[in-house]
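Visitor: Predicted coordinates and the sequence they were generated for:
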Amino acid sequence: MTPPAERKQVLLRLDPVVYEALARWASDELRSANAQIEFLLRRALQEAGRLPGGVAPIPRRGRPPKTTPIAPGTPTTQPEAEPEREAEPKQQE
């Protein structure tokens, strides 16, 4: 397994009013201003058809999702759900 590539650091100069609007938007979506900028840049690149194919997804931050503990000997895969049956047509009398 190869170590993840180091993230590129970039100095960005923004109008203070633009930064404040961006920071509020990021806060509304529970992101940092930096993560919001990256999210928006990736979305713009994708919409323009310029996002490289091998780009890694944005790393998830924060606490990992809760998982249910699995008892020893329990299968790790979920059983397949039965296909839904179509309702039987009613017989006319």
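Guide: Happy to help now that I have it. Residues are numbered from 1 along each chain as shown.

Visitor: Only C-alpha atoms from now on, for both contacts and neighbour counts.
Guide: Noted.

Visitor: Against Val18, how distant is Gly53?
Guide: The spacing between Gly53 and Val18, counted by Cα to Cα, to the nearest Å, is 30 Å.

Visitor: hmm, who's touching the longest helix seen in the chain?
Guide: Assignment by DSSP state H gives helix 33-47 as the longest helix of the chain. Residues from elsewhere that reach helix 33-47 (Cα atoms under 8 Å, 6 or more residues apart in numbering): 22-23, 25-27, 51, 58.

Visitor: Dump those to TSV, plus secondary structure.
Guide: Formatted as TSV, the contacts of helix 33-47 follow (DSSP: H, G, I helix; E, B strand; the rest coil):
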residue	secondary structure
Leu22	helix
Ala23	helix
Trp25	helix
Ala26	helix
Ser27	helix
Leu51	coil
Ile58	coil
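
Visitor: Against that first model, consider the following:
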Amino acid sequence: MRGPGDPAGGQHRVAVPVTAERKKVLLRLDPAVHDALARWAADELRSTNAQIEFVLRRALADAGRMPKEAGRIPRRGRPRKTDSPSEDEEP
């Protein structure tokens, strides 16, 4: 029987790196504003959510209010190939 101070039942614990969880926000927008953002996002091959974050980050930077501890926007999608020559290099 396990005691209250031993929730793992005597098993060893492994340290797992902690990643900062992204905040979830409910945002109410005028439908016309949302449609314009969605079209803009599609033009730049981003999701609407990524476009909103992009615009907010740009506004923070322009206003001099971007926190120094703010991480970069995570890259989404398929990873780039690292073993193929770039366009600038000759094969």
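Guide: Looks like it came in fine. Since the structure is predicted, the reported quantities are computational estimates derived from the model, not experimental observations.

Visitor: Let me see the TM-score of these two.
Guide: The TM-score (TM-score structural alignment, normalised by the length of structure 2) is 0.72; 69 aligned residues with a Cα RMSD of 1.4 Å.

Visitor: follow-up on the earlier one: just the buried ones from the contacts of helix 33-47 of structure 1?
Guide: 22-23, 26 (16 or more other Cα atoms under 10 Å).

Visitor: In CSV, list the residues you listed along with distance to Ile37 of structure 1.
Guide: Formatted as CSV, these follow (distance: Cα to Cα, whole Å):
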residue, distance to Ile37 of structure 1
Leu22, 8
Ala23, 9
Ala26, 9
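
Visitor: Check the secondary structure at the residue most central in space within structure 2 for me.
Guide: Nearest to the mean C-alpha position of structure 2, by Cα atoms, centre = their mean, lies Pro74 at 4.1 Å. When states are read from three-state DSSP, the local structure at Pro74 of structure 2 comes out as coil.

Visitor: Which position in structure 1 pairs with it?
Guide: Under the alignment (TM-score structural alignment), Pro74 of structure 2 pairs with Pro59 in structure 1.

Visitor: same thing with Ala42 of structure 2?
Guide: Ala42 of structure 2 maps onto Ser27 in structure 1, by TM-score structural alignment.

Visitor: gap between that match and Val10 of structure 1?
Guide: 21 Å.

Visitor: Check Asp28 of structure 1 too.
Guide: From Asp28 of structure 1 to Val10 of structure 1 the distance is 24 Å (Cα to Cα).

Visitor: Between these two, point out the one with more neighbours.
Guide: Asp28 (10 against 6; other Cα atoms under 10 Å).

Visitor: which residues touch the more buried one?
Guide: Here Asp28 of structure 1 is in contact with no residue (Cα under 8 Å, 6+ apart).
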